[in-house]
Every structure is written in structure tokens, then in C-alpha cells.
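*Asks:* no FASTA, just this:
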């Protein structure tokens, strides 16, 4: 593969008038007719920016000085905002962030799906700091600094940002970046640790250390001592996901509660859970509210994970069937059902890109469907949802573009009406848009 030739960068800052926000939260402007994406700039602003990369059709830049400020601009809550790519919108007020995310959903539904809901739902939101209970942090030994940097990457993505703490991370980790840096720097494999995955439950925390070289007995001792002192479980990963194992303590379990439904859900530190605990709980409540369950319904939950939606739904439906493509998640979902004494739910492993019409669980038929697909959406399985008999469909999405595409298909080809839609601010200060939509048969 041919490498892209680096273009010469201008030595002086450029002045840019910002007219819009790109999908990733960068300001958009033009200089001499060429598009410029500017990190840290907002619509309506004029900024002085430093160009950090050039391509044939656009440039990338970092804001150095705001000459004319937007009325929605606020002081970023993090002193490293300009140097860290973990957040894109700290300089935009929380209300304006949600308004922009709502607008993205509106624009995607109208432009891609050519649909619009009968009503818009109020945004789901909560405290915008210390919400992130799962994250994958980069690690890199920097010889010039004489230490290991741990955190998110810089805005241009080439280097690990040098930060002291992170206000969006869960309290179990927000002030432990320097402690992690010292720990990794003390290991014999300091230069061979590319990442650390962190996860927090309601009262527990764990990290998964990815190491490319074998650990020495002294390394293991240091990790155990750190774990005991910090109260964080340590897992190790030497190669692929199947090599992950817990180093210490001898017993440990991550879990979170959904108090409104009297549920406790256990999970492994590498398993998917929604990163924002409070917004997740409110999103579940919104989904149940939209389904209007009366207690006699059979509900299908596609991409069910470890039971995040299935188990609360089972408290209100006659029967719930949860389908997931990953066997370890299905095993966890079954264990969580047993843990909570729920027996009106079943979980099955299935590849949802294949035709599952001959499966016994599908032939049983359903009154309602909930779907929470990956970013790629659910285009391949829309016919399955349309043919299962369900009158009501709740679609939870982490990508407004694929939700819009699928919404258009459901309305024009499968006889549904888009009744309602809205956003959930799952990732404050980032450009990520979580949304939920209700479809009913016409």
C-alpha cells in the first residue's frame, strides 16, 4: 500500500470563520475555498488556528485563539482539553451539546431516511462528568519524558495525551492515571504495554493490562501490590481475547444495579455495557414506557448482550426472548436471569446476519421487538422483524446515520410508522449520539 505523502504545513496560524460542526465535533470553515476542520472551534466563531495536517480536499487544525466567540462557548472543565482527543465538545455548553445532537438525529432522519417522527422525545441526560465506566486507554513509554503516558490519544491521534487526570472517567479511575503511569513505568515490559482497558461497576473496579512481552515475577508482585493498595482488580492479556485472565484478587465480580427493576447484573471487564450508568437506566425506562407493555406480551430482544434490556422487560412481559451473537454474553445473560430469579426469559446464540426463520424461538411469534444493534445497524434483519408479527418496535441506536437508513426501510418497505424519536446523551462532551425510536405497524 502506498503511503500518503506528507504535505508541507504552513508556519503561521490561519484565521478561520466557523460555519458548522462536523459529525465528530470539529468546527468547519473554509480558507481560500478549501475546507478546514478545526478542533476546539464552534459555529459562528472566528478563530486563529494552527494547521496540523493537510490533505488534498481539506486541512485539519487546532484552535489557538478565539477572536470572536460563540454565545454557547463555555470554559472547558479539563485543563488538557486542547491536547486530548478523548472529548470534542467541552467548550460547548451541555444544553447546546444536546441541541446539536438532536439536530444531527433530525438531519439524518430527514436526509438519509426521508422520514420524520410524529413526535420528538425529550432528551435523556444526566451529570456530564465522571460518567464513563468503561474505556480503552492507550499507553506508551516516551523516552524523552522518561515515563509511560496513559490516557486517550491527542486530537490528531498520533500520540498519547499527557494528562494528569480525566474528569469524564468514572471516579474509580479519573484520578488514577498518574498512578497507572508510575505502575507501568516500574515494569520490565514498560515499553511493551500498548493499552489498558478499565471497567467499573457500582462498587468495584478492574483493569485489563495488554502486554506484548512476558511479565517477570517482580512485575507480577508489583501489579498485585498496586491492586491491593488501589482496590482495583488486575486482569492480564498477552495475546487475543481468549488469553484474558484475572491476576488478582482471588475473587472479584463487576456488577451494576437497576434499582427501578430490582435487578443486579454481573459482567466481565471486557464485556460490553453502556458506559453511562444513569443514562442507561433512564434509557431502559424510556424503552419500557414506549413499549406500553400490559403483561401478556411476548417480546423479542435482538443484540441483547448480557440482559440489559431483556431482564427489565421480563419484569413486565409474559415472556422475553433475547438473541445475541456472542456466546459469552449469552452465558452471562442466562446467569443474570438466574441470579435475579427470572424464569420467563430465554437467551439464544444466533448470527443475526443469517436467516433465522426456521428457529423455534422465531416461529413462536412476538408482540413487540426491541433492537440495540452495533454501529452498522440492522438492515439485514429488518425483514425478520417485519415478519415476526410484532406490532411495536423500539430501536436503540448508537449511530444516527444507520438508524435513519433503517427507519426509511421500515416505513417504506415494511409497513411501519415512525411514532417517536429522541436522543440520550450517553457520552457528554463527545460527538457520540445515542438515540431511541418507536415504530408501530401502520
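*Replies:* Yep, that arrived. Keep in mind it's a predicted model, so treat the numbers as computed, not measured.

*Asks:* For the rest of this, base every contact and every neighbour count on C-alpha atoms.
*Replies:* Noted.

*Asks:* Could you double-check that residue 231 sits in contact with residue 203?
*Replies:* No: look at residue 231 against residue 203 with Cα atoms under 8 Å: they stay out of range, at 10.2 Å.

*Asks:* which one of the two has more residues nearby?
*Replies:* Using other Cα atoms under 10 Å as the criterion, residue 231 and residue 203 rank with residue 231 on top: 14 against 10.

*Asks:* can you give me the helices for the stretch 1-150 of the chain?
*Replies:* With DSSP state H, counting those that start in this stretch as the criterion, the stretch 1-150 of the chain has helices at 94-108.

*Asks:* Could I get the buried residue list for the helix or strand where residue 221 lies?
*Replies:* Element membership for residue 221 (DSSP states H and E) is helix 217-230. Residues of helix 217-230 classed as buried by neighbour count (16 or more other Cα atoms under 10 Å): 219, 223-224, 226-227.

*Asks:* got another, please set it beside the one above:
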């Protein structure tokens, strides 16, 4: 990639230059990331006829001087272009063509149907797409009608992309993201991919995020930070190396927003003690207790989650469906906390006393502490790794009874524990010892006795699995880069009856699922170019067919979508039993 443009001195002023990424087309799809998506989608847009109402070719510099298109040149300034947005990329950017040539601009916060002014550098001949800045909407798209962003920093802060469109449109868009990922990266024929299911909606469109990481920059060389003039504390401006001063974030939960204001105030008071920039970690943590009415308070914080002691039928607990008795919130200078009291009255026994559930919301700023999270009637204390993700999707049940659950990349045991009632035995596999320790503790907290967790060697993940493959379902939730080729080969050799693949990157998910459906995965098979025949290595007698495929929206107002793919094992028609070679006679050993 080309180096990002830094701030430079221009006419005695410090000007923040736009970050510029290389955008030359390449068939390499190893990452299945934003650049790969824009390469493919820009090339596809250029191949189609232009709309008849495309704007004028005339260009205008940022100083208002009208001049013809003379191409890119050293030291040129950004220009203003009037463009018509034709598509919405899987990255969340609007795509519009250059008025005079085959080039595509990727424009944040733009929607199909927008006619907009943008600022961008005149692209070079070899680039098929480049980034641009949204300046103003000349004719806004109909998709914007009736929707008003709730954040005053929207269209500047890089956190959200879609506060200007309805939530129904967001869900439709995310369905197309999954469709495009499997079209671009799976390498499968259309008939091998079933219709994509509707995107699973989030119960909350705002106030859902339980973690924020605001930050501030350090002083310049030879200077010090000052309490009288503190640096901006907040989040990055979209497309720039520039921190915005942001004191609230409406997609965060109430307690995290309170924590943001409180920690900003604390940090500003001691800002002169910092010699460099820093990041403030804010994570929500929740404590729950219950009182069955037998006493005036207290209660065992863990007993509400233990299946033997829980006052709720089957251990189920959905606080949103219970009446809220009271709520209280601490005020500064005290550390923020929010306390909600809910009332549960059993319907099966009208004479039983009601249960009061006390839920206290707090936040933590310590990276080495366990934040407590509640999912239904389950309690989790995830490992404190910065890269850990806590997600709560619903996994579909197999159509045939399967006895065993194998959870690879199990982390703190989310899937293994919440799905444990459906299986006779559960085993979680994790490479990180912190994850194994956390998962075992979570199983203890939730009273799950038939779940075990082991640390495995990456080269032999399934070697010690005691379950017969034909009675096992495998759940995998890998990092954004997806599964390694070695892991996929091991999976195909083991051959579990079902595979449930959860992913935070539907591009790498599509690439990996393509391997499982074909039944083989050669080294770097996705680096295919036209005319090349890739010789895949057969690895087993089974392959897979896609049973269900859909997205889940865990991050409303953003372009992110979580992918869920369920696969069932079938016979690999291309696999042949290796022939046994006749043993060669060994020469007799001569005695000395």
C-alpha cells in the first residue's frame, strides 16, 4: 500500500491531508477485506453503461477555478466533482463514477440516488477507484426521507455509516452484503448457494454498545499538554489522522455514556501528567441479585444463574419482558452506576411470593479485569484479551438429533455453554490458555457440568476429540482473517456431521465455506487468475452442502454484519480411496 499522507505545512498552515490508499486492481483475494471488495465492485460498475442523467464533465478546483481535466500532477490540490451515486458498496461507501473517465469514487455517507459534490484528488491512470470526501447533497436520495441521525457528530466521526437511513433499509443492505460475499469470494456456482435468509434484527438500534475506546494524542515535540487547553478526547474523524472531541456516543449503553463523560473529566484534570497520547478503555459490567420475597434484601448473585437454584422456569430470564419496579442513577462526583429493579411473579404458582431482581450496571476501565456480561439466564466473565468479542447469535438446531457439540475457537465458552442443554456432551477447544481458564470458570458459574474445555495444538486440533464425527456438530467462530488452510484440511479429515460457521467477516467466511463445499483446499486456492487451473488436494471422503445462510445485525447504524452458515456433511464424489501399494521385499540383513 502507498503510505498514508501526513499533515504538511502549506502557506504557513498545518493542513490535514486525506489518507490515500493504493487501489490498483489485483486478483489476490487472500484478505477478503475492504480493498478486495472495492476492487471487484468498482470494476463491475465500470463495466456497465453509464446512467443517462450523469452529471457534467466540467471540474472545479477547491478554490473555485474552473479548468478542464488535465490528469493527475505533482502537488495538485483536491478538486470538487459533481457525481451521481449509483451503488452502495459492501464496505458501506457510496460508489459514483468519475464524470469524464473510467474511475470510481468511494464516498462515505453517500447513498444510491444521491447527486452530490465531493472532494477528491484527480486519480492516476492506473487506479480504478479512490477515496473521496462527501461535501454536500445537491439532490438527496429518497432513501434519506423520514430519517434523522441521532448523533451530532455523524458524517464526521468514523464510527457509524448509516444513521441517515431507516433500520429496515439497513437490514436489506446487510442481506446484499452476505450475497455479494459469496458471489465474490466463495468460488461456488450459484446453485450451490441457497437463497440468503433475511438479516436477523437487533432488538436495539441505539444504546447497545458495551465497549468504547476513546483516545487522545500526545503533545508535539518540545511541548506539553495543558489543562487549560486539553487535546480532543474522542474518536477518529472519518478518513483522517485526526481525533475528534466527542463527549457522547448514542450507540453506547447508558452506563458507558456516563462513563465516557466521567472519564473525560478525570483525564482532563490530570492531562498535564501525560507525556504521550493514551486510550481510555470503557467496558460495561453487570451485577445481578434476586430476592424471592423471603427476606428484605440480599440474595445470592450467582444463584440466579445456577439451574438448580434459579427461580425462573428452565433457567430462562428475559428482563425486557418483566415490569420495571424502580430505577436509580448515581450522579457526579460519584462513580456512575445505574440500578434497575424488576419484578417476576411465577404464573404456575399464584401463591408463590414474587421475585425482585436487582440489576446494577457499572463500567470498568481496567484492561486486566473481568467484565461480567449476562445473556438470558447465563453469566459470562470473558477473558480480558483486547481482541475478544462477545456476541449473542441464535444458532439453528440440526434437523437430526446429534449428541455432541464441539466448539472450536471457543474463547470464553459462549456457544458451548448456551447450547449445552441441547447436547449430551460438549467440548470447547481453544489455543489461548486464558480462554480455556475463562471458559471453565463460566461453566462453573452456570452449573454446566457436561462441558469440558481444553487447550489444543493448532497442528492437531481434532486429535484428542473423543466424539464420533457422525454424531457431532462443530461450531467455529474464527477471527476476521478466517480459518487457516491447515485448519480446514483438519476439519475435512475429521468430517463432523454438521458445521455451524459464525464470522465477523463474511468475505473470509465465504472463502472458507467454498473450501468445505468443494471438499478440498489447495494452498492459496483463492489466488486464482483467468486461465489458471489450480490443483486442489483431496483431503477426505466427505465434503459439505450449505443448509442455511444468513446475516445477523449486531452493530446497527454501521456497515458491519455477522455471518451464520450451517453446513451438512455429504459424500465427496471426487474422492477416491487410495490404492494399497504392494509391499516390497526387504533384503535380508547380512551378519558382520
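*Replies:* Now that the structure is in, tell me what you want to look at. Computed from a predicted model, the values in this text were never measured in an experiment.

*Asks:* where does the TM-score land?
*Replies:* Overlay of the two chains. TM-score (TM-score structural alignment, normalised by the length of the first structure): 0.80; 396 aligned residues with a Cα RMSD of 3.0 Å.

*Asks:* re the thing from before, which SSE is immediately downstream of the helix holding residue 221 of the first structure?
*Replies:* strand 233-237.

*Asks:* where exactly do the strands run in the stretch 201-350 of the first structure?
*Replies:* Secondary structure of the stretch 201-350 of the first structure (DSSP state E, counting those that start in this stretch): strands at 205-210, 233-237, 245-248, 254-258, 263-267, 298-302, 319-324, 345-349.

*Asks:* same question but for the stretch 51-200 of the first structure, I mixed them up
*Replies:* Using DSSP E, counting those that start in this stretch, strands in the stretch 51-200 of the first structure cover 58-68, 119-120, 134-142, 147-151, 195-200.

*Asks:* Could you look over those strands and pick the most buried one?
*Replies:* Among those, the stretch with the highest mean neighbour count (mean count of other Cα atoms under 10 Å) is strand 147-151, at a mean of 24.

*Asks:* name the helices or strands packed onto that one?
*Replies:* With contacts taken as 3 or more Cα pairs under 8 Å, 6 or more residues apart in numbering; DSSP states H and E, strand 147-151 of the first structure sits against strand 134-142, helix 177-185.

*Asks:* Let me know which of the strands of the stretch 201-350 of the first structure is the nearest to residue 277 of the first structure.
*Replies:* Ranking the strands of the stretch 201-350 of the first structure by proximity to residue 277 of the first structure (Cα to Cα) places strand 254-258 first, at 8.1 Å.

*Asks:* Mean distance of that closest one to its aligned residues in the second structure, please.
*Replies:* Here the mean offset of strand 254-258 of the first structure against the second structure after fitting is 2.1 Å, by mean Cα distance after the TM-score superposition for the first structure.

*Asks:* Just the helices from the stretch 351-500 of the second structure, written as ranges.
*Replies:* Using DSSP H, counting those that start in this stretch, helices in the stretch 351-500 of the second structure cover 414-418, 433-445, 485-494.

*Asks:* Residue 551 of the second structure is nearest to which of these?
*Replies:* Going by Cα to Cα, the one of the helices of the stretch 351-500 of the second structure nearest residue 551 of the second structure is helix 414-418, 17.2 Å.

*Asks:* want to try a markdown table for the buried residues of helix 217-230 of the first structure, with distance to residue 27 of the first structure as columns?
*Replies:* Listed next are these as a markdown table, based on distance: Cα to Cα, whole Å:
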| residue | distance to residue 27 of the first structure |
| --- | --- |
| 219 | 45 |
| 223 | 42 |
| 224 | 45 |
| 226 | 42 |
| 227 | 42 |
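
*Asks:* what's the closest of those to residue 80 of the first structure?
*Replies:* residue 226 (26.2 Å).

*Asks:* Please list all residues in contact with that closest one.
*Replies:* Residue 226 of the first structure makes contacts with residue 183, as judged by Cα atoms under 8 Å, 6 or more residues apart in numbering.

*Asks:* that older thread, take the strands of the stretch 201-350 of the first structure and write them to CSV, including distance to residue 136 of the first structure.
*Replies:* Below are those laid out as CSV (distance: least, Cα to Cα, whole Å):
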stretch, distance to residue 136 of the first structure
strand 205-210, 9
strand 233-237, 13
strand 245-248, 17
strand 254-258, 17
strand 263-267, 16
strand 298-302, 26
strand 319-324, 23
strand 345-349, 26
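
*Asks:* Of all those strands, which one is nearest residue 440 of the first structure?
*Replies:* strand 298-302 (14.2 Å).

*Asks:* The closest one corresponds to what range in the second structure?
*Replies:* Under TM-score structural alignment, strand 298-302 of the first structure corresponds to residues 404-408 of the second structure.

*Asks:* next one: stretch 35-46 of the first structure
*Replies:* Taking TM-score structural alignment, stretch 35-46 of the first structure hits residues 104-115 over in the second structure.

*Asks:* gap between the two ends of the matching stretch?
*Replies:* The straight-line separation of the ends of stretch 104-115 of the second structure (Cα to Cα, to the nearest Å) is 15 Å.

*Asks:* Now for the alignment partner in the first structure of residue 164 of the second structure: which residues touch it?
*Replies:* Residue pairing (TM-score structural alignment): residue 164 of the second structure is matched to residue 91 of the first structure. By Cα under 8 Å, 6+ apart, the contact list for residue 91 of the first structure reads 40, 73-76.

*Asks:* next one: residue 180 of the second structure
*Replies:* Each residue near residue 180 of the second structure by Cα under 8 Å, 6+ apart is listed here: residue 90.

*Asks:* What sits closest to residue 60 of the second structure if chain neighbours are left out?
*Replies:* residue 66 (4.6 Å; Cα to Cα, 6 or more residues apart in numbering).

*Asks:* which ones are touching the counterpart of residue 547 of the second structure in the first structure?
*Replies:* Here residue 547 of the second structure is matched to residue 419 in the first structure, going by TM-score structural alignment. Residue 419 of the first structure makes contact with 117-119, 437-440, according to Cα under 8 Å, 6+ apart.

*Asks:* Quick one, which of the residues you listed are buried?
*Replies:* 117, 437-440.

*Asks:* of all these, which comes closest to residue 405 of the first structure?
*Replies:* If you rank these by distance to residue 405 of the first structure using Cα to Cα, residue 437 comes first, at 12.7 Å.

*Asks:* quick one: what's aligned to the closest one in the second structure?
*Replies:* In the second structure, residue 437 of the first structure lands on residue 565 (TM-score structural alignment).

*Asks:* and the spatially closest residue to that match that is not a sequence neighbour, how many neighbours?
*Replies:* Closest residue to residue 565 of the second structure apart from its sequence neighbours, by Cα to Cα, 6+ apart: residue 549 at 4.5 Å. The tally of other residues near residue 549 of the second structure (other Cα under 10 Å) stands at 21.
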